[in-house]
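Engineer: Just the structure for this:
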Amino acid sequence: VKEMATGKVEIVSMNHGFAVDAASLPGNAVPTHVSLFDGSNCGLMLTDRPAFSVQHHPEASPGPRDSHYLFDRFVSLMAAEREKRRAA
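Structural biologist: Below is the predicted model of the structure:
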């Protein structure tokens, strides 16, 4: 799987029989990961709220912690949202 923002290739564990067509995404959704096997969308993020998803198992470690940064990203998004709500 290729992470589109950095071009980094991650070795991941995935098994899916369906995929989200990147061309069908609404304007607030941006593709973040793409399969190097078939070009299918393997991740997206929303631009107007703290949400993202991937279509692989980031907790698995087929590569040397290739996708663990996703957990850090999730924690950072939740912390920022908490601070935003406290300030409101």
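Engineer: Please make it C-alpha for all contacts and neighbour counts, starting now.
Structural biologist: OK.
Engineer: can you give me the helices for the protein?
Structural biologist: Remark: helices assigned in the chain by DSSP state H are 69-87.
Engineer: for it, what spans make up the strands?
Structural biologist: 2-3, 29-34, 41-46, 52-54 (DSSP state E).
Engineer: out of those strands, which comes closest to L77?
Structural biologist: strand 52-54 (9.7 Å; CA to CA).
Engineer: Alongside the first, I'd like the structure of this one:
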Amino acid sequence: VETHRSLFDGSNCGIRMEGRPVWSVQHHPEASPGPQDSFYLFERFASAMAERATQSAG
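Structural biologist: The predicted model follows:
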């Protein structure tokens, strides 16, 4: 599923897989114009890792 689209040329810049914790972006979220513009991507990643660790431990 497309999740991000370039405002410059309309190209696809992000995808996610339905039903799986898999996603990707083709840009540098750590270099965003604002300090919190894409912080949610890092939060989503950290949450997925924590959830996976909990599942593996249980």
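Engineer: circling back: could I get the strands of the first structure as JSON lines with distance to A87 of the first structure?
Structural biologist: Output for the strands of the first structure, formatted as JSON lines (distance: least, CA to CA, whole Å):
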{"stretch": "strand 2-3", "distance to A87 of the first structure": "33"}
{"stretch": "strand 29-34", "distance to A87 of the first structure": "26"}
{"stretch": "strand 41-46", "distance to A87 of the first structure": "22"}
{"stretch": "strand 52-54", "distance to A87 of the first structure": "23"}
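Engineer: Tabulate those strands (CSV), appending distance to P62 of the first structure and mean neighbour count.
Structural biologist: Output for these, formatted as CSV (distance: least, CA to CA, whole Å; neighbours: other CA atoms under 10 Å):
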stretch, distance to P62 of the first structure, mean neighbour count
strand 2-3, 15, 18
strand 29-34, 17, 20
strand 41-46, 16, 20
strand 52-54, 16, 17
